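Participant: Please find the sequence and the predicted model below.
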Amino acid sequence: MNRRANLIAIGVFLLALLLVFILSPHNRQRLQSAFLGIMSPFLKKGSQVDSRWKEYRAGLKKLDELEAENKRLKISNDEFRATNLALRGFEAESIRMKSALGYLGSSPFAVVPARVIGRSPSNWWSTIVIDKGSLDHVESGLAVVTPDGLVGKVMTLSEHSATVLLISDENCKVAGSVAGSKEQGIVRVEVRGQRTSNSIQPTMTLNFLSRFAPLRAGQKILTSGAGSVYPPGILIGQIVELKSRELDGQAVIEPSVDIAGLSDVFVITGMKGAAKSP
């Protein structure tokens, strides 16, 4: 079948070639015009297809360029975000350093600056580990603070580190007083049963107040100095709620220190200008 079709095509081609040679110039021109007339729509269609193909190729090139530009912009955006985060980190570090330097200059206490280097997720509200120890004149029982207020006290230590018991632990009890009043009591955390979650800060209270003490929310709670562990006048927090119990009054306290976000602390070793014991 294919061979027969090929023979027919060859025959038509030879016939057309013969007509070109035997026809007169006038008839040959008419034949060419007729042929061009027949082929013209196909040639136009082919030209349109070629034009559209070129436009399509150009569109693909533009799409590739847009994708490449999008990738470049994405990389630039990621770099910008990383730089922005780094600058924010530097800003936070600068604020932290200014706060620490300001406290060192204004505090009436002689202190040892320390960084928090350890904290157990299972005892988040109980203890922290700091990078200062006995070789840095840190001793067991010393109060630990930040520029915002009381953190806790040193429990155990080695030459280069120490464990601090936080005021948010139920075993830490602090003698406190209400600023602007004669009311005093014990600041502590009461935990009935197991803690529901380590992500929830335990509620801190000031206990053994007068049952109908004329106190109000917002009043500050300071260390009273009783017990000689914590120097007097250190901010503990402020009253957020008052409760009258059967025998005494109780104040719910919001700590002044961000216990969950501790990073830098100060260990109080004494008062500025005080003579050290031999």
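Facilitator: Everything's here; your move. Bear in mind the structure is a predicted one, so any value in this text is a computation, not a measurement. Residues are numbered from 1 along each chain as shown.

Participant: only C-alpha atoms for contact and neighbour calcs from this point on.
Facilitator: Will do.

Participant: and the residue nearest in space to the middle of the chain, what helix or strand is that in?
Facilitator: Most central in the chain under Cα atoms, centre = their mean is residue 85, positioned 9.1 Å from the mean C-alpha point. Residue 85 belongs to helix 25-106 when assigned by DSSP states H and E.

Participant: and the comparison structure, right after this:
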Amino acid sequence: MKKFNILALLIFAAGLVAVFTFDTETTRQIQSRVLGLLSPFIHSSAAVERAAESATAPQVNAAEVKRDNDDLRVQVERLRIIQQKYNQVIEENAKLRQIIEFKQSAPFKMTPAKVIRRSSSTWWNSLIIDKGSLDGIGTDSPVITSVGLVGKTSTLAPHLAKVILLTDEMCRVSAKVEGTLEQGILMGERSALEVRPELHLRFLSRNANINAGAAVYSSGEGGVFPADLLLGRVKRFENREISGEAIVEPAVDFSTLDYVFVIEMQAAAP
């Protein structure tokens, strides 16, 4: 290479160094133009680098991702079951606490019992509890909850008892209407399995002044049920041919019975 060409190359290199090292208005303009000319080549090289990095990056295994997702679903379902069990335990503890408080405050001597069996064919008529004759349970003993009257015991076994529900027509209770002098006999009715039966308070006075919502209590007549047990509330009053009749909504929700109390009645004095 000729000396002139070498000298020209050195001068050009020095100019480039000056352009990219000195911070003046002129050099900044020159740098901007040079970067503009070189920008296509810079973008192309960046794209080539990204493609090379993507090619060398580890590939995602679809089977592993699916397996991880399945494991996460199993863990979530397990946690959901644990949460449900926890909520059931909390609810059960609340029920037991309520039962203990009611037993301590009730004016009766009572035996707590758990409902262990109900049949769909006799859902509104009877149920089975886990206490019987060897537990001090007698026949025709009143069965209640903290809300009101459930029914009375009938057939007994050593540690089992059948309870005739208030909604059965065979369980009849002498009853009175709150705020009135009206008294009658409250009984259930036979109905279809899917229909919740109503209670009928019969032998009331015709044209009796009984308002909807009035509470109905046991009167204590007959000696089977103690007085002032809540039976339900009046839905409507109807005049019959001879007497009046009130349709009563039961106080107890018979579809959700878990625990009950059997009252120990005192024998009548001779």
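Facilitator: Happy to help now that I have it. This is a predicted model, so every value here is computed, not measured.

Participant: What does the superposition give as a TM-score?
Facilitator: The pair, once superposed, lands on a TM-score of 0.74 when counted by TM-score structural alignment, normalised by the length of the second structure; 221 aligned residues with a Cα RMSD of 2.6 Å.

Participant: before we move on, the earlier item: post-alignment, the next helix-or-strand element following the helix holding residue 85 of the first structure versus the second structure, mean distance?
Facilitator: Per DSSP H and E, the first helix or strand lying C-terminal to helix 25-106 of the first structure is strand 109-118. Per the superposition on the second structure, strand 109-118 of the first structure and its aligned residues are separated by 0.9 Å on average (mean Cα distance after the TM-score superposition for the first structure).

Participant: now strand 109-118 of the first structure against helix 25-106, angle please.
Facilitator: Orientation note: strand 109-118 of the first structure sits at an angle of 140 degrees relative to helix 25-106 (axes from the mean of the first three to the mean of the last three Cα atoms, to 10 degrees).

Participant: Show me what strand 109-118 of the first structure is packed against.
Facilitator: Identification of packing neighbours for strand 109-118 of the first structure by 3 or more Cα pairs under 8 Å, 6 or more residues apart in numbering; DSSP states H and E yields strand 127-130, strand 264-271.

Participant: with the second structure superposed, average distance for the first one?
Facilitator: Between strand 127-130 of the first structure and its aligned stretch in the second structure, the superposed structures give an average distance of 1.1 Å (mean Cα distance after the TM-score superposition for the first structure).

Participant: List of residues touching that strand?
Facilitator: Residues from elsewhere that reach strand 127-130 of the first structure, judged by Cα atoms under 8 Å, 6 or more residues apart in numbering: 114-120, 161-166, 169.

Participant: Do a quick rundown of the helices in the stretch 101-250 of the second structure.
Facilitator: Here the stretch 101-250 of the second structure has no helices by DSSP state H, counting those that start in this stretch.

Participant: got the residue ranges for the strands in it?
Facilitator: 110-117, 126-129, 142-144, 149-157, 160-165, 173-177, 183-187, 199-204, 215-218, 230-239, 244-250 (DSSP state E, counting those that start in this stretch).

Participant: List the buried residues in the first one.
Facilitator: Applying a neighbour-count criterion of 16 or more other Cα atoms under 10 Å, one finds 110-113, 115 buried in strand 110-117 of the second structure.

Participant: Among the residues you listed, which one sits closest to residue 178 of the second structure?
Facilitator: Within those, distances to residue 178 of the second structure taken as Cα to Cα reach their minimum at residue 110, with 25.6 Å.

Participant: Show the contacting residues for the closest residue to the closest one other than its chain neighbours.
Facilitator: The spatially closest residue to residue 110 of the second structure, leaving aside those adjacent along the chain, is residue 263, at 4.5 Å (Cα to Cα, 6 or more residues apart in numbering). Residues in contact with residue 263 of the second structure (Cα under 8 Å, 6+ apart) are 108-111, 141-144.

Participant: Just the buried ones from the residues you listed, in ChimeraX syntax?
Facilitator: Typed into ChimeraX, the line below selects the buried ones among those, using 16+ other Cα under 10 Å:
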select :110,111,141,142,143,144
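
Participant: could the contacts of residue 263 of the second structure go into a markdown table alongside distance to residue 72 of the second structure?
Facilitator: Listed next are these as a markdown table, based on distance: Cα to Cα, whole Å:
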| residue | distance to residue 72 of the second structure |
| --- | --- |
| 108 | 54 |
| 109 | 54 |
| 110 | 50 |
| 111 | 48 |
| 141 | 54 |
| 142 | 53 |
| 143 | 49 |
| 144 | 48 |
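
Participant: Could you check how far residue 74 of the second structure is from residue 68 of the second structure?
Facilitator: Distance, residue 74 of the second structure to residue 68 of the second structure, using Cα to Cα, to the nearest Å: 10 Å.

Participant: Residue 216 of the first structure maps to what in the second structure?
Facilitator: Under the alignment (TM-score structural alignment), residue 216 of the first structure pairs with residue 211 in the second structure.

Participant: on that earlier part again, tell me which of the contacts of strand 127-130 of the first structure is nearest to residue 138 of the first structure?
Facilitator: For the contacts of strand 127-130 of the first structure, the nearest to residue 138 of the first structure is residue 162 (8.0 Å; Cα to Cα).

Participant: what's the neighbour count on that closest one?
Facilitator: Per other Cα atoms under 10 Å, the neighbour tally for residue 162 of the first structure reads 25.

Participant: and residue 206 of the second structure, how many residues sit next to it?
Facilitator: What residue 206 of the second structure shows, counting by other Cα under 10 Å, is a neighbour count of 15.

Participant: Just give the closest residue to it, not the sequence neighbours.
Facilitator: Residue 206 of the second structure's closest residue in space is residue 244 (Cα to Cα, 6+ apart), at 4.5 Å.

Participant: For that neighbour, what is the corresponding residue in the first structure?
Facilitator: In the first structure, the residue matched to residue 244 of the second structure (TM-score structural alignment) is residue 249.

Participant: Its match and residue 214 touch, don't they?
Facilitator: No. Between residue 249 of the first structure and residue 214 there is no contact under Cα atoms under 8 Å: 10.3 Å.

Participant: quick one: which of those two has more around it?
Facilitator: The neighbour count for residue 249 of the first structure versus residue 214, taken as other Cα under 10 Å, is higher for residue 249 (18 against 9).

Participant: ok, now which ones touch the more buried one?
Facilitator: Going by Cα under 8 Å, 6+ apart, residue 249 of the first structure touches 207-213, 242-243.

Participant: Mind doing that once more with 10 Å?
Facilitator: Going by Cα atoms under 10 Å, 6 or more residues apart in numbering, residue 249 of the first structure touches 185, 206-213, 242-243.

Participant: same question, residue 179 of the second structure
Facilitator: 209-211, 214-216.

Participant: try residue 229 of the first structure
Facilitator: Counting by Cα under 10 Å, 6+ apart, the residues that residue 229 of the first structure touches are 141-143, 153, 174-175, 223.

Participant: Between those, which sits nearest residue 33 of the first structure?
Facilitator: Ranked by distance to residue 33 of the first structure (Cα to Cα), those are led by residue 153 at 108.5 Å.
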